[in-house]
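# Fold the following.
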Amino acid sequence: MRATRVVVLGAGIVGAACARELALAGCAVTVLERGGPAAATTAHGEGNVLVSDKGPGPELELARLSRRLWPEVLAETSDLSGASGAPEAARAAEWDPKGGIVVATTEDGARELERFAASQREAGVRAEPLDAAALAEAEPHLTRDVTAAVAYPEDAQVQPTGAATVLLADALRAGAVLRTGCEVLSAVARGGRITGVRTSLGLVEGEAFVDAAGPWAGELSARLGAPVAVRPRRGEVLVTAPMPPTVFHKVYDADYVGAVGSGAGDLQASAVVESARAGTILLGSSRRRVGFDDRLRPEVLSVVARKALRLFPGLSGVPVMRAYGGFRPYVDDHLPVIGADPRLPGLWHATGHEGAGIGLSVGTGRLLADLFLGRAPAMDPGPFRVDRPAVLAASGPRVPEGEIG
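Next comes the predicted model:
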């Protein structure tokens, strides 16, 4: 029986997760990447695998699916590679189920955090209130100027490029092919379907194509003749010099949830502090819509640092080793885009995760593969469908025959 030829457009962590699921299911997968694998958005993330920042609804359900799948996928990856059990892949991905703590520093913030946590508990999330003594024990260097705190034991962290490499390597072991330095220029349609893409390295044909280009998915989908309204939203992170153990969970101010959910184009910043396995501490976070302007702005980094120091004042004398920024795929309704494009048969989308793509990647790959293979989906895919107003805001005319782009 001939394998279905699937071309995944993008080798970031979402593309890698999709490629892995489809290759393991027996599809003949080719991954096209215009740069290097996991070198763009994935390489500029923090590696969050979070349920704490998502209210009840479809994104939370996708986050819970992904949180359940991460350790399973890492265990399967070790078994398939012949490694000595699950710890090998977990080490490569730097899997760390350390949990998260969300704090409020005002009375209004405390009331909102308690309301938000109660709604999450009703949806099945473990959200455990911490009193002052328990908080001091969990995070001894955290400010005592806290009005409420909630622990989220299910929150975890990975090293983004390491995790993406684990997923992509598994796809390649299952027979997938990776072509880097390969930019998609246009599409070829026959009989109303997309049948190929013209690239900087020539024509690549297939029976299905998955747009997993992250913040560039809007631009790429327009080249393919079926535009989706995915735009870049930029974020910056500061990285300290390595330190002795100082921050033991992912710790952030409750206003982070509002910054994530905001649709404002101007700067949205909140305090997010967590350590990496190397001993460095990551300080975030910011969100702003500036197109693909990749310049680091000192004024933005200053805001990020100031907010982080409110939570951990003891970091004030610690040297900052570097700063980096990246683009996240933003959709106006703050939901990913996962599924088939009804305007152009053969085209699929897996994008729009904004800053949650690392954590949501494995759930996205599983859901897309379920839909593509006609399996019962792991969760309701309806909220992520392509033909919803927020996604088709950029929709153009009907896709013509022949060359597109």
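# contacts, neighbours, all on C-alpha from now
Fine.
# residue nearest the centroid of the protein?
Centroid-nearest residue in the chain, with CA atoms, centre = their mean: residue 357, separated by 0.8 Å.
# What is the burial count for residue 324?
The number of residues packed near residue 324 is 16, by other CA atoms under 10 Å.
# The one 3 residues further on now?
Residue 327: 29 surrounding residues under other CA under 10 Å.
# Double-check that it belongs to a strand.
Yes. Under DSSP: H, G, I helix; E, B strand; the rest coil, residue 327 falls within a strand.
# I figured it hits residue 213, correct?
No. The pair residue 327 / residue 213 is not scored as a contact, 11.4 Å apart, by CA atoms under 8 Å.
# Run through the residues that contact the closest residue to residue 314 other than its chain neighbours.
Using CA to CA, 6 or more residues apart in numbering and skipping residues adjacent in sequence, the residue nearest residue 314 is residue 141, 7.1 Å away. By CA atoms under 8 Å, 6 or more residues apart in numbering, the contact set of residue 141 is 246, 247, 312, 314.
# Quick check: the farthest pair among these?
247 and 314 (10.9 Å; CA to CA).
# the more surrounded of the two?
Comparing residue 247 with residue 314 by other CA under 10 Å, the one with more neighbours is residue 247, at 22 against 13.
# Would you do the same for the sequence below? I want to compare the two.
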Amino acid sequence: MRGPRVAVLGAGIVGAACARELARAGLPVTVLERGGPAAATTAHGEGNVLVSDKGPGPELALARLSLALWPRILDEIAERRPETARAVEWDPKGGIVVAATDEGARELERFAAGQRAAGVTAEPLDASGLADAEPHLTRDVAAAVHYPQDAQVQPAAAAAALLADALDAGAELRTRCEVLGPVTRSGRLAAVRTSQGTVEADAFVNAAGPWSGGLAARLGAPVDVRPRRGEVLVTAPLPPTVFHKVYDADYVGAVGSDAEDLRASAVVEATRAGTVLIGSSRRRVGFDDRLRPEVLSVIAAKALRLFPCLDGVPVMRAYGGFRPYVPDHLPIIGPDPRLPGLWHATGHEGAGIGLAPGTARLLADLLLGRTPPLDPAPFRADRPAALGDPSPTGGAA
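Purely as a prediction, here's the structure:
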């Protein structure tokens, strides 16, 4: 045997990244996916690889690690599968954050100063520089900051590329394979019962995204990962109109909010196909997957304040998805001390696309006993926020 056998539970982008990292390290890997690869949360994202929305702290450290890894990984995949790598549509186009009010400008400038101190490139833009960078953006802006390190990928294609590279390295994929329950031996998770039979392994990685809380509870070690819903509008293809990922400074507050009701901010960016993606919203509504016209209206109105030129542009479609939310807004990465054999790689909320490579590297280093590139302690599975409220009315959702 080449090393510990690993079962990755989930084939979204985080699961795919973990499978690739572990398989490329020579471990026997089996990926169990209850539906199809990248068909749930990953397929309903925008493909963001961002540092601009993260203040100094462990998530920013993980984002910077991931940002460094993404181009290297794609170069490695391109050597074996050039068409697959091209389909990822890696676009280091940068981001621009704007504030519409003097108060918002002061907060944006304070936030950017903290990021610069943590190693992020955050360049103030004056009115002339902003007009050159985004000629169709409203001029009613109090402050703007350019983040040249921000990038974008096509999320489903990125996950497919990672998974294909894992399979090329010997990993096995089982789709339509739902995990039903645990098999423990001497207090250790030794196997999982699935809709396709029992699967044994030495380590099981919970990478089920918004469904990770329910899966962990089913295995006997619940974590407080809950679904948080977001919606996106997609316009018909346009001539070049938006050249960066552009969003208002309210986005950072919406990401960090604990509110259950709607939090929305303007996020506008183009794809290589010419469509414009318009977000974003955050709501805690369980797994209610209905599109709400009133939410889409709020998103559209905020986007029009940034780009009035979008008025009258046809919206081709709208979609929504669930993001894996943890109350302290940090992912859960690493072993679960309550149940040896169970590991977690989940809870990234809307940042899973960007954080997947760093998450996979951190998890693989911990699993293989290597020194990780950053402190894993903030992401541990037994921290209070990950375990949820221990009161009788609390617990994992």
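# Closest one to residue 191 of structure 1 out of the contacts of residue 141 of structure 1, please.
Closest approach between the contacts of residue 141 of structure 1 and residue 191 of structure 1, by CA to CA: residue 247, at 57.3 Å.
# counterpart of that closest one in structure 2?
In structure 2, the residue paired with residue 247 of structure 1 is residue 242, using TM-score structural alignment.
# again, but for residue 121 of structure 1
Mapped onto structure 2 by TM-score structural alignment, residue 121 of structure 1 lines up with residue 116.
# Could you look up the SS state of its match?
With three-state DSSP as the basis, residue 116 of structure 2 sits in helix.
# still on that earlier bit, I'd like the distance between the residue nearest to residue 314 of structure 1 and residue 150 of structure 1.
Separation of residue 141 of structure 1 from residue 150 of structure 1 (CA to CA, to the nearest Å) stands at 17 Å.
# Could you do residue 207 of structure 1 as well?
Going from residue 207 of structure 1 to residue 150 of structure 1 by CA to CA gives 48 Å.
# more crowded one of these two?
residue 150 (23 against 16).
# That one maps to what in structure 2?
Correspondence of residue 150 of structure 1 to structure 2, assessed by TM-score structural alignment: residue 145.
# do residue 311 of structure 1 as well
Checking TM-score structural alignment: residue 311 of structure 1 goes with residue 306.
# got the contact list for its match?
Contacts of residue 306 of structure 2 by CA under 8 Å, 6+ apart are 137, 138, 248, 266.
# let's see it at 6 Å
137, 138 (CA atoms under 6 Å, 6 or more residues apart in numbering).
# Give the other helices and strands that the longest helix anywhere in structure 1 contacts.
Ranked by number of residues, the top helix in structure 1 under DSSP state H is helix 58-81. Counting contacts by 3 or more CA pairs under 6 Å, 6 or more residues apart in numbering; DSSP states H and E, helix 58-81 of structure 1 packs against helix 87-93, helix 357-373.
# For the following helix or strand past the longest one, list every residue counted as buried.
From helix 357-373 of structure 1 onward toward the C-terminus, using DSSP states H and E, the following helix or strand is strand 402-404. Of the residues in strand 402-404 of structure 1, those with enough neighbours to count as buried (16 or more other CA atoms under 10 Å) are 403, 404.
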